[in-house]
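>>> attaching a predicted model along with its sequence, questions to come.
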Amino acid sequence: MTLIKSISGIRGTIGGSVGEGLNPLDTVKFVSAYGIFIKKTTQIKSNKIVVGRDARISGAMMEQLVAGTLMGLGFDVVNIGLATTPTTEVAVTAENACGGIILTASHNPKQWNALKLLNEKGEFLNAAEGAEVLRIAEAEEFIYADVDNLGNEIKADYTDYHIKAVLDLELVDADAIKAANFKVAIDCVNSVGGVVLPKLLKALGVKDIVELYCEPNGQFPHNPEPLPENLQEISGLMKKGGVDVGFVVDPDVDRLAIVCEDGEMFNEEYTLVAIADYVLRHTPGATVSNLSSSRALRDVTHRFGCDYYAAAVGEVNVTTKMKEVNAVFGGEGNGGVIYPASHYGRDALVGIALFLTHLAKEKKTVSQLRATYPQYYIAKQKIELTPDIDVDAILKAVKDKFAGFDVTDIDGVKIDFTEKWVHLRKSNTEPIIRIYSEASTMKDAETAGAEIIDIIKSMVK
């Protein structure tokens, strides 16, 4: 059993003893701490907190625990039920709520769930705020409402509201998409994407939709992380021909992977690149991605004479940097599109609408569009952590070894060489060290990462 407390929320496996996973007692404790934190810090008078969840098996149980705990603290709960992460985020501001909780473990397998915590702007708590929630939980500084001041539960559905907001974006052209007469395949991994994506595509004018795994029952048919090795079925479908583009989302629909018409992967790193290309053509400005994202976004941004910036990994770190530099577009290389004209959160619905508009206007196939961008390859490797591994010591040793190169240490250690880079950091969501490396060929990228892995292994023998 695993329980991880980080900038990405409270994440754990379901079951086990107290403190070993995200079980009912721990869930109540952390939700209580969050509620107390909101009471102390909110800048608005609202007493409402929005709760939404993905379709994983433990979701219904968690929903009841979370809603009941918040009502016990005196909050009115706006329960929007099955909803994407970005839908929950926009619901917070639409309701003028003082916060929100999303019940999802994103790309993790079905035994995981998590509490993703939002402020009154519908944005994730930052590291300092998250640390305060954990402190309150540890100290058990909980004060619950008396019987006359318990909160109420309000049921709501924000799917249509979110879709309309996407269609209302200035750079989304539903008429162009409809005229292109696209045939679109989707893989929604039997979670909330299966509810939302067909409705979104129909609203955008797409009439021919091939649906894979759109029943929101939480029975993930494959590893839910939208990586090439997990997407063989949609790839095989598209290799047969007749489908213009494929879209794959993770269980909470904040990440978007694209499949070309020939069944080849567009590469989730290039989700950002393609959409940035479209956005910058119409609204030039700065872009931001995290340190583990491809150089291709930087290159495309520079094509338009605009500035690119890198942030630490984690959505809140990216959005903080975006606000600092007034970026017009950004996100994370895992397919997480952040478009401030919509809201400051990763949003696959926005990504699909902007990409289809771009594709319709370019009048190219998806593979032809992909060929117009700089060619890089990222190798993603990892090392499982054990209690005896001193991650900080490893990072310092690697930093010292490569001191003669361009080294960034705002999030782990990233070494920029002339033709490649390697980034190693402790994961926010799993007990691993991630080692990402990029070069102009996959062989060079894998070799660069493997060299760092060999160095690390020599330290932990």
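Cool, got the structure.
>>> from here on, just use CA atoms for contacts and neighbour counts.
Fine.
>>> quick one: buried residues of stretch 318-338?
By neighbour count on 16 or more other CA atoms under 10 Å, the buried set for stretch 318-338 is 318-322, 325, 327-338.
>>> list the ones among the residues you listed that fall in strands.
Per DSSP state E, strands hold the following members of the buried residues of stretch 318-338: 329-332, 336-338.
>>> number of residues surrounding Y158?
By the criterion of other CA atoms under 10 Å, Y158 has 19 neighbours.
>>> all the strands of the stretch 251-400 of the chain, residue numbers only.
With DSSP state E, counting those that start in this stretch, the ranges of strands along the stretch 251-400 of the chain come out as 256-259, 287-290, 308-311, 329-332, 336-339, 343-346, 377-384.
>>> which of those strands sits closest to V279?
In terms of CA to CA, the element of the strands of the stretch 251-400 of the chain nearest to V279 is strand 329-332, at 7.4 Å.
>>> which one, of the strands of the stretch 251-400 of the chain, ends up nearest to F30?
Evaluated with CA to CA, those place strand 343-346 nearest to F30, the distance being 22.7 Å.
>>> here comes the other one, which I'd like you to weigh against the first:
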Amino acid sequence: MTLIKSISGIRGTIGGKAGDTLNPLDIVKFTSAYATFIRRSGKSQSNTIVVGRDARISGEMVKNVVCGTLMGMGYDVLNIGLATTPTTELAVILSKAAGGIIITASHNPRHWNALKLLNEQGEFLTKADGNEVLAIADKEDFEYADVDHLGKYTEDDTFNRRHIDSVLALDLVDVDAIRKAHFKVCVDTINSVGGIILPDLLNALGVEAKFLNGTPNGDFAHNPEPLEKNLGGIMGEISKGGYDLGIVVDPDVDRLAFIQEDGKMYGEEYTLVTVADYILDHVKGATVSNLSSTRALRDVTEKHGCKYYAAAVGEVNVTTKMKEVGAVIGGEGNGGVIYPESHYGRDALVGISLFLSHLAHKGCKASELRASYPNYFIAKNRVDLTPDTDVDAILERVKERYANEKDVTVTDIDGVKLDFPDKWVHLRKSNTEPIIRVYSEAATMEAADELGKELMAFCKK
């Protein structure tokens, strides 16, 4: 059983003892701490907090506890029901709420759930704000409302439609071009909220779609992380022929992966690369991704005569850097597209619509579009450590080893990243496990894995 408290929220497995799992007592404590933080921050005059959830089996239970607690703290609850993470983010903005709680464990298996916390801008809390919530929860430093000041409860199921309308209204979503292309796609929505909102989006775009695992019952048909090893079903379906594209989302629809018309993976890292190429065709400006994302985004950005910037891993770090440099597009290599013209959050609906616009304009097959981009491979490894290992000392030793290497650029804003002329490796400590994550990229998988294992061996010395 697991309960993980971090700056981004609280997540864990359902069932078991209080303090060890995601259970009603800890949900009440953490929700109370969040509501206390929102009130003390004074950043919004609103007394409303939005609540949305994915289709997980435990979602109804968690939602009831969260909503009741917020009302007990004196906040009005706007429950938007089964909704994607980006839909809930937009709902905070559109309703001018004080914040929002998304009930989702993202790509984690069915027995997990979590609370993701939003500020008044519909964005994830910063590290400092997240730490303040944790401190309030630790001290149980909160006070509930008296009977005359309890919050009110409202339900509103219109935000899925409003989200779709906002996507269709984006200048660079070319609805006419998509409709004229007569795309036929296969979509895996992994038994969650994608099965509710994506049929309406694709219908509005004039796209013929077949859905796999479309029933939003939370009983995931396979491991919900949109990686090749989990997607044999849709890859096999597309391999039969007759499709232009495969579309895969995770349970809360902020990650997006594509499958080519031949049944092969387009490459999750290349979701952002492709959308950025399309945006930069029309609007020049900076791009941002995190340090563990493919170098292909940098290459494509520079091809357009623009500047690429790297951010620390984590969506809030990417959005912070995007605002700092005025980026026109950004995101993460896990299939997360962040388009400021819509909002500062990963959004698969935006990603799908922009990708289809690009494919329609190019008039080519998905495999041909993929072949037009630089080809890189990422290897993902880890160094297992004992809990008392000084990880910071190990990373410092790596940094010192390469500090004076002529052809190596060392970046230490998030662990240590070593950029070589033709490859890179990124080492960063996990926030939840005694391990060092070692991601490496090169022109072949063999070269990427070799580089990663070379640094792993150095860490173990």
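That came through, no problem. Note that the coordinates shown come from a computational prediction; the quantities given were computed from them, not determined experimentally.
>>> circling back to that earlier point, between the ones in strands among the buried residues of stretch 318-338 of structure 1, which is nearest S58 of structure 1?
Closest to S58 of structure 1 out of those is G336 (24.4 Å), distances taken as CA to CA.
>>> doesn't V273 make contact with that closest one?
No - judged on CA atoms under 8 Å, G336 of structure 1 makes no contact with V273 at a distance of 11.1 Å.
>>> residue with max distance from the center of structure 2?
Distance from the C-alpha centroid of structure 2 peaks at D148, with 39.5 Å (CA atoms, centre = their mean).
>>> separation between that residue and M71 of structure 2?
From D148 of structure 2 across to M71 of structure 2, the span is 12 Å (CA to CA, to the nearest Å).
>>> all strands of the stretch 101-250 of structure 2, in order?
Assigned by DSSP E, counting those that start in this stretch, the stretch 101-250 of structure 2 shows strands spanning 112-118, 153-155, 184-188, 208-212, 245-249.
>>> export the ones you listed to TSV and tack on distance to E441 of structure 2?
Output for these, formatted as TSV (distance: least, CA to CA, whole Å):
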stretch	distance to E441 of structure 2
strand 112-118	30
strand 153-155	46
strand 184-188	28
strand 208-212	32
strand 245-249	24
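>>> which position in structure 2 aligns with G285 of structure 1?
Using TM-score structural alignment, the equivalent of G285 of structure 1 in structure 2 is G285.
>>> return the residues in contact with its match.
306-307, 326-328 (CA atoms under 8 Å, 6 or more residues apart in numbering).
>>> among those, which pair sits farthest apart?
C306 and G326 (11.9 Å).
>>> now the residue farthest from the centre of structure 2: how far from L78 of structure 2?
Distance from D148 of structure 2 to L78 of structure 2, by CA to CA: 19 Å.
>>> try E261 of structure 2
Separation of E261 of structure 2 from L78 of structure 2 (CA to CA): 41 Å.
>>> how about G214 of structure 2?
According to CA to CA, G214 of structure 2 stands 26 Å off from L78 of structure 2.
>>> do the same with E208 of structure 2
Distance of E208 of structure 2 to L78 of structure 2, computed by CA to CA: 34 Å.
>>> one more: F37 of structure 2?
Distance, F37 of structure 2 to L78 of structure 2, by CA to CA: 18 Å.
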